[in-house]
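>>> Got a predicted model here, sequence first, then my questions.
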Amino acid sequence: MDCKCHLLFGRCMLKICWQQLADFHQVGNLLKPVNERLTAPTASELMHVSASPGYCERNDASGIPGAVGRRCNVTSEGKEACSVITCCDRGYDISQVTLETQCGCKEQLKENVKCKLCPWTVDQFACK
């Protein structure tokens, strides 16, 4: 617990307390006697206080949509790639979707353009 006192005329008028983590060095000193083989972390090691949330599984309480159905791109190497990380090592499904796009556009009179709608089939990829 840590507390702060709001002073008025040198007297504590309001004391507010909250829970917080203990001093990092105090925790380390307490842990070290428990395991004498415990060594200091190197500069390349990551340290964390709490477990990271799992982004592969849906978790409505945390607002995590999960990986199932996540759109991905098989030709990309970026964050949208259908990689082990993006699809949580589950692979991906392929579906073909037909879209319509404007084509064969011709100018009709002044500033009036008329186009046809042409079908266009594309592959879409989504994480399993």
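Sure, I can see it. Numbering: from 1, shown residues only.
>>> going forward, measure contacts between C-alpha atoms and count neighbours the same way
OK.
>>> Now do the spatially most central residue of the chain against Ala126, distance only.
In the chain, the C-alpha nearest the mean C-alpha coordinate belongs to Tyr55, at 6.9 Å (CA atoms, centre = their mean). Using CA to CA, to the nearest Å, we find Tyr55 at a distance of 16 Å from Ala126.
>>> And for Leu31?
Per CA to CA, Leu31 is found 45 Å from Ala126.
>>> quick one: which of the two has more around it?
Ala126 (19 against 12; other CA atoms under 10 Å).
>>> what sits against the more buried one?
For Ala126, the contact set (CA atoms under 8 Å, 6 or more residues apart in numbering) comprises 68-72, 82, 92-94.
>>> take the one below as the second:
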Amino acid sequence: MEEAVQKSLRKQCKCHGVSGSCNIKTCWRALPDLHRIGQRLQRRYRNAIEVSMRRVGARWQMAPATTAMGRFSHEDLIYNAKSPDYCVRDQSFGSLGTVGRQCNASSTSHDGCKSMCCGRPYNTFTVERIERCQCKYVWCCYVKCKTCKRWEDVHECT
């Protein structure tokens, strides 16, 4: 992550002077927005190369698991074991799966039901929420609230 941030730094400059002249120029290295750094890391993650250990003479060396991959560089992300399917419960990997996970039915982002439930269906049910409401400051020195009931739709992966 640190390397991705370092490589994303860009030089920015500002001129100081009378009527827009550039008598003094101040420059610094600035970060792009976090979204661009995340995109760079995600691209590297999608193109990660699986490696295995191979004996070369008396030494062990990492090499691409398939010869079709070619060589890899220090820029590439590499891995030596496939990740578990986090959509499916697998206690040996500590994956709880998606069953029972709450999601946002109206979102198309990462918190949306399509993503959170791995494309599988979800149930919607209504729950009663009890919360403090109509709070008022009472002289001196406390806040008095009423208790209100509110019905809310909850979406849960099946």
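Thanks, I have the structure now. Since the model is a prediction, treat every value here as computed from it, not as a measurement.
>>> TM-score of the superposed pair?
Overlay of the two chains. TM-score (TM-score structural alignment, normalised by the length of structure 1): 0.60; 95 aligned residues with a CA RMSD of 3.0 Å.
>>> re earlier: what subset of the contacts of Ala126 of structure 1 is buried?
Buried members of the contacts of Ala126 of structure 1, scored by 16 or more other CA atoms under 10 Å, are 68, 70-72, 82, 92.
>>> Could you save the residues you listed as CSV and add columns showing secondary structure?
Listed next are the buried ones among the contacts of Ala126 of structure 1 as CSV, based on DSSP: H, G, I helix; E, B strand; the rest coil:
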residue, secondary structure
Val68, coil
Arg70, coil
Arg71, strand
Cys72, strand
Cys82, coil
Tyr92, strand
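>>> Between which two of the residues you listed is the distance greatest?
Among the buried ones among the contacts of Ala126 of structure 1, the pair separated by the greatest distance (CA to CA) is Val68 and Cys82, at 11.9 Å.
>>> okay, and the common contacts of the two?
In contact with both Val68 of structure 1 and Cys82: 126-127, using CA under 8 Å, 6+ apart.
>>> Leaving out chain neighbours, which residue sits closest to Glu156 of structure 2?
In space, not counting the residues next to it along the chain, Glu156 of structure 2 is nearest to Gln102; the distance is 4.4 Å by CA to CA, 6 or more residues apart in numbering.
>>> now for that neighbour: what does it line up with in structure 1?
Under the alignment (TM-score structural alignment), Gln102 of structure 2 pairs with Arg71 in structure 1.
>>> so Met69 of structure 2 touches Ile49, yeah?
Yes - using CA atoms under 8 Å, Met69 of structure 2 makes contact with Ile49 at a distance of 7.4 Å.
>>> Who has more neighbours out of those two?
Ranked by neighbour count (other CA under 10 Å), Met69 of structure 2 and Ile49 place Ile49 first, with 20 against 12.
>>> Now do that one against Trp28 of structure 2, distance only.
Applying CA to CA to Ile49 of structure 2 and Trp28 of structure 2 gives a distance of 35 Å.
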